Structures are given as structure tokens and as C-alpha cells.
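1. requesting a structural model of the entry that follows:
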Amino acid sequence: MHLHIKQADIGYDKTLISNADANLNLGEVCLLIGNNGVGKTTLIKSVLHQVPLLNGEISINNKNIKHLSVKEIAEHIAVVFSKSVIPQNHTVEDLISLGKYIYYPYYFELKKEDKKEVSEIIRELDLDQYKHIFLRNLSDGNLQKAFIGRALTQNSPIIILDEPTTHLDEKNKITILKTLRKLAKEQNKLILFSSHDWRLAKEFADKIWYIKDKTLYSGMVEDVLLQHEELINPSLFEVNKNFISPHILAPGLHKEMLYSLLQKNFQEDLSSLHFELQQKIWVISYNSLRHQCESFEEIVNFVKTIY
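-> Purely as a prediction, here's the structure:
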């Protein structure tokens, strides 16, 4: 089974994504990324056939989604949106149990094996202590985990999550993403999740779907990142429009830190400066001069002597 987008125009009254071609297979984790308003959520809703395509086709297991009923789509895809209606009088256990709804009549009694599965998912998501707590009393992070738990109990081969880590702290974010990757690899699930943070891709995703300028770029994480420098360029963190960056040669994290430091402290055009990190020492080249700094504080003080 796989998810296939073929020559699709995606949007509402106007096209947000044009002539999209992409596919994912079972066992793969894919990060959907792009700026606000480019069509990430619209793409997800199009896959669910909640927003009709303007042109082209989306198929699941070689079946056009246009020909699938709502129940059939639910059997294929479990989804978690970033903004979900909260059943106020449900507990965590109640919500996660609802993932079994597509397999039972509206009023149902869970089988023994279903109850065991629900308990295992609650434990996997570190929600044991909140099992009987009403959803209205949960933190945003634990509430998000509970909705993800409901998607997991649905046992659909495809799981789609719209910004699932938005309200999570670092520990819970890692818990969720490790759980999703484990599901993909051990239970042969196809996982598609959206986020603003491309850095999640390096650790948890196999593929990226990147939306930019009405185009959907897709491929292996490493290939897409290297083909689109803006994804790994620290200028993503621009807070000073007048700032012109110097040349920085350093590992990614150090490069980001230095870029952020300089744009916070300087309005000037720093393009005549060249920074290179050598054995924990920053070597700064300016005209024919070379200066060494051991700390970011030293860097700021030195640059101030120039500008």
C-alpha cells in the first residue's frame, strides 16, 4: 500500500500547490514542511478528500480517494489535527479508546484485546498517571499526546499528523517522534507529519515534502535539505531586515548561534567579514587582518572595534 499524489493542483478558489507529484510507501516517515499559508493543512485535507482537488489525482493503494467512502478513508488513514474539538467529559482513556470506533457500532464495549492495546498505548505515551483525568484538565502537551493515542488505536496503515509537536516540550516531543518512527518501522505504518522545524527531519524522518512557491518538492531528507539551502541557512532566523550577514564557515549549530548573535547586536553590513571556526577558536578575517576569539563575547567586542 502507498500514498500517491499525481499531477495534482491543490487549493480552494485558487491553487496553493501546482502540479504536485509525490509518493510514500508503508514503513516510511515523512516530514511535511513549509511556511505558514503555503498549503500544508490544505494538502492534508486533500489527502483525506475533505478538500477536493482542483486537478489531478490522489490515490491510496492504487484507489482514487474520490471513490472511497468516509469510512474507507478512516480505515486507511488516522489523522490528528493541530486544533481538535475537545470532548470535555471524556477521560484520556475514553478518548484513546475512541480510536476503535470505526470497527464497532456507536455504542460498543471494547474487547479484552482492545483494552490491552489501549493500555499499552497509554503507557507508551507516558500517560498512565492521567488515564482517568478529564481532558479539560490536561495540559496542552498531554492533551496532544492523548489525541495522538486515539490515532494510534485506530490501527490504520497511514497516520497523518498536522503539527503534532507544537505544544510539546523537548522530552515529550522526542517521545512522540520516537513512538511514530517505531510504529513505522516495526508495524509497517506510513507516517506523514507537518512541522515548521526542518531539524526534526534529520533525526526522525526518511523523506521530506517541502512546499515553496506553489511547488511540492519531495525526496529523501538529506537530498532535499542539500538542494534547498534556505532550509539549513541560519537566515531563517532573521529578525533584523537591515542586517547583511558575514561569511561564516562552521558546523550548522555554531553557524546559527553566530548568525543570531551578530544580527542581534549589529545593524551594519558585515559582508566584508569572514568567520571560520578552527579547533574551538573563531578566526575572523577582515581586509588583510586576522583576529582570534575564544568566545562569543570576545567576537562582539572585536566587531564593535571595527564598526
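
2. only C-alpha atoms from now on, for both contacts and neighbour counts.
-> Will do.

3. any idea how far Asp13 is from the residue nearest the centre of the chain?
-> Centre of the chain computed as the mean C-alpha position; nearest residue by Cα atoms, centre = their mean is Ser195, 2.7 Å away. Separation of Ser195 from Asp13 (Cα to Cα, to the nearest Å) stands at 25 Å.

4. for comparison, sequence B:
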Amino acid sequence: MFLELKDTTFGHKEALISKANTSLALGEVCLLIGNNGVGKTTLLKSILNQIPLLKGEIYLKNSLLKTLSSKQIAAQIAMVFSKAQIPANYTVKDLVSLGKYLHYPYYFELTKEDDDEVERLIHDLNLQQYKNFSLQQLSDGNLQKTFIGRALAQNSPMIILDEPTTHLDEENKINILKLLRSLAKTHNKLILFSSHDWRLAKEFADKIWIIHNKNLETGIAEEILLKHNELLNGRLFQMDDAFVPPHISAPEMEKEMLYSFLQKNFKKNLSDLKFTFHSNIWEIESSEIHYKCTSFTDISNILSKHL
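-> Reported below is the predicted structural model:
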């Protein structure tokens, strides 16, 4: 195994994650998920030896992490944080190229092979038209992609990314995740990334680490999700005590959308109504009415008339 956690407790003065035992191998993609404040970034920084462990040990390529120098860790792990300081007067190509200088003295020039790889990464990240732009000119999404490019140029066996898709639109999220999975499978790299977009991200992850009740639960992505029903199903939020919902028989997404629509527009007791969705038709039934509707506008008109 490339990365091993042995009875590892993460935190600052108090534990955020206790007694974690797990491992990851080269070629795997792992998604780290959990609510804000549960310790995701602390865990990632601890793997970089930037935050000391409260208990236990981390092993990197069979070496005890705390015995390694910063340069030795950087040779093994490239990191992309969700918020990073923007270097002054750097262009996109400058920042991506910076990943190469880990391997050379500061005064060294990149080889043609290095330069060709930087150009390829800029192309793969769809940043060609911004190659000579200063970083201050970039949108948040393109800036995020440029920092990812720097990490990829580093050519480390493992890449850690903290919320890498936060500032990206749907198309770019998919492109980045496809690229990361391709790197793992084609170039035998270990990818560990955190994300709130788990519905999309889990399509690209082999393993999931989920932080829950100060524990780190790990396993195959699909098996972890099946154990956590709260992740797979939409939640119906009660925003107003005056609203009493009807019985809704529908797939989760349609159920969630109807619940939202009714709660915003009808602050009443609707418990005597039954809504059933099938073949893109909503049926509304009670002891007094029976209607079929094709839109929320129809539903609104009918309820306004009868309530």
C-alpha cells in the first residue's frame, strides 16, 4: 500500500477523527466526504505532515511520515488546496511550469520534454487561450484548473485535492474528474480528493472515505453509499410550521421538488390530499377531488380553487 493510516487520530487540541485505520494503493481514486467542520482539511493537511497527529501513525510508501522531510513528502504528494495564494506576476504557463521545478535547483531551466508536458497539460485542462494571461485575469474556475495543472506537472505518485471542483461549471467538473481518473488508471497515480459534489464525484471514485460521528468509514464507493441512505435520498426540509404536507407518492427527485413548491406557496394543512406521479402526470386526490395535472402551474391553479 502507498498510504496507510494506523490507529490515527486527527485534530488540533481535540480529536476530530479518532482511530482511523485504512490504506490506499497506487491506481486508486478516493473521494473524501463529510459535512463542513468535521475535519476533512485537517485530515488532508495531516497526510502532508503540516498538522501533527494526536495519536497513531501515517506511513507513506512504507516510511513513517513524520520522519520524512518536506521535500521528500513533496516528491511523493502533490497538493491542490481550494484556497491558495496567487503568486504575483505569474502567467498560467508560469504556474503550471512551477510544478516541474521541484525536481531541479531554482536556477535550472526546463528541458524541451518538460516544456512539452506543460503545454500538453494546459491543452488537457482547456486553458490554451489563457496560457499567457496573468493569474489575476482568470476566473475562479480557470484559476482552480491552473493550480490543478501545477500539481499534475509535479509528477508525484499521489495527488491530494481539497474541493477541486468548487469553482467549476458542470462540464469542467466532469472534465477534471475524467482527467484525474485517467491519471490514476493510465499512469498508476493515487488520487485523494474531497468534494461536496459527491453525486457526480462518486462516478469517478473507486473508494470513499466518509467522516461521520468522528469516525472515518472507508470502503468501495457504492457500498459506502448504500450504507448511508441519507446521502442517496433527498431531504424534505420543514420551513414553516403552518405547512402540513400531503402524502406524496413519487420518485425522490420529483417528491422533493413538489414538496418544495407546495411549502413555498401553500402554508396550510394539506394532509387530506394525495399526490401520485407517473408517466409525467401528477394525480391529486382527496375525498372531494380527483385531478390530473401536467405542470406545477396546473397544480397551483387547482389548489387555489379548492382550498
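
5. work out the TM-score between the chains.
-> Once superposed, the chains reach a TM-score of 0.89 (TM-score structural alignment, normalised by the length of the first structure), with 306 aligned residues with a Cα RMSD of 2.5 Å.

6. re the thing from before, my guess is the residue nearest to the centre of the first structure contacts Leu31, does it?
-> Yes: here Ser195 of the first structure reaches Leu31: they are 7.0 Å apart, a contact under Cα atoms under 8 Å.

7. ranges for the strands of the first structure?
-> 2-11, 15-25, 29-33, 55-60, 63-64, 77-80, 158-161, 190-195, 207-212, 215-220, 247-249, 273-278, 281-286, 289-293 (DSSP state E).

8. hey, which of those is tucked in deepest?
-> strand 29-33 (a mean of 27; mean count of other Cα atoms under 10 Å).

9. helices or strands up against that strand?
-> strand 190-195, helix 199-204, strand 207-212 (3 or more Cα pairs under 8 Å, 6 or more residues apart in numbering; DSSP states H and E).

10. could the ones you listed go into a markdown table alongside distance to Phe134 of the first structure?
-> A markdown table is the format used below for these (distance: least, Cα to Cα, whole Å):
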| stretch | distance to Phe134 of the first structure |
| --- | --- |
| strand 190-195 | 27 |
| helix 199-204 | 31 |
| strand 207-212 | 36 |
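
11. got a list of what the closest residue to Thr175 of the first structure other than its chain neighbours touches?
-> Spatially, and ignoring its direct neighbours in sequence, Thr175 of the first structure is nearest to Leu125 (7.0 Å; Cα to Cα, 6 or more residues apart in numbering). Contacts for Leu125 of the first structure were tallied using Cα atoms under 8 Å, 6 or more residues apart in numbering; they are 145, 149, 175-176, 179.

12. closest one to Phe108 of the first structure out of those residues, please.
-> Gly149 (18.8 Å; Cα to Cα).

13. shouldn't the closest one be in contact with Ile121?
-> Yes: applying Cα under 8 Å, one finds Gly149 of the first structure in contact with Ile121, separated by 6.3 Å.

14. follow-up on the earlier one: turn the strands of the first structure into a markdown table, including distance to Val239 of the first structure.
-> Converted to a markdown table, those look like this (distance: least, Cα to Cα, whole Å):
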| stretch | distance to Val239 of the first structure |
| --- | --- |
| strand 2-11 | 30 |
| strand 15-25 | 27 |
| strand 29-33 | 21 |
| strand 55-60 | 38 |
| strand 63-64 | 44 |
| strand 77-80 | 32 |
| strand 158-161 | 29 |
| strand 190-195 | 21 |
| strand 207-212 | 21 |
| strand 215-220 | 26 |
| strand 247-249 | 18 |
| strand 273-278 | 20 |
| strand 281-286 | 23 |
| strand 289-293 | 25 |
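
15. out of those strands, which is closest to Glu230 of the first structure?
-> strand 207-212 (10.7 Å).

16. tell me the angle that closest one makes with strand 29-33.
-> 10 degrees (axes from the mean of the first three to the mean of the last three Cα atoms, to 10 degrees).

17. so how far does strand 207-212 of the first structure sit from its counterpart in the second structure?
-> Compared with the second structure after fitting, strand 207-212 of the first structure deviates on average by 1.6 Å (mean Cα distance after the TM-score superposition for the first structure).

18. and that strand, what other elements does it pack with?
-> Packed next to strand 207-212 of the first structure, using 3+ Cα pairs under 8 Å, 6+ apart, are strand 29-33, strand 215-220, helix 221-227.

19. what's next to it, contact-wise?
-> 17, 28-35, 38-40, 201, 216-221, 224.

20. rerun at 10 Å
-> 16-17, 20, 22-24, 28-35, 38-40, 43, 192-194, 198, 201-202, 215-225, 228, 231 (Cα atoms under 10 Å, 6 or more residues apart in numbering).

21. show me what counts as buried in the longest helix that the first structure contains.
-> Assignment by DSSP state H gives helix 170-186 as the longest helix of the first structure. Going by neighbour count (16 or more other Cα atoms under 10 Å), the buried part of helix 170-186 of the first structure is 172-177, 180-184.

22. how about residues contacting that helix?
-> Against helix 170-186 of the first structure from outside (Cα under 10 Å, 6+ apart): 26-30, 121, 124-126, 141-142, 144-145, 148-149, 152, 157-159, 164-169, 187-193, 200, 203-206.

23. could you measure from Phe147 of the second structure over to Ser156 of the second structure?
-> 15 Å.

24. the more surrounded of those two?
-> Just comparing Phe147 of the second structure and Ser156: by other Cα atoms under 10 Å the higher neighbour count belongs to Phe147, 23 against 19.

25. got the end-to-end distance for stretch 284-294 of the first structure?
-> 11 Å.

26. that stretch: how far from the chain's middle?
-> Relative to the chain's own centre, stretch 284-294 of the first structure is displaced by 39 Å; criterion: Cα atoms, centre = their mean, to the nearest Å.

27. with stretch 151-171 of the first structure instead?
-> Worked out by Cα atoms, centre = their mean, stretch 151-171 of the first structure lies 10 Å from the chain centre.

28. what do you get for stretch 120-138 of the first structure?
-> Using Cα atoms, centre = their mean, the offset of stretch 120-138 of the first structure from its chain centre is 23 Å.

29. ends of it, how far apart?
-> Note: stretch 120-138 of the first structure ends 20 Å apart using Cα to Cα.

30. ok, the buried residues of helix 170-186 of the first structure vs Gly56 of the first structure, which is closest?
-> Distances from Gly56 of the first structure to the buried residues of helix 170-186 of the first structure, taken by Cα to Cα, are shortest for Ala184, at 27.8 Å.

31. distance of that closest one relative to Ser156 of the first structure?
-> For Ala184 of the first structure, the distance to Ser156 of the first structure - Cα to Cα - is 11 Å.
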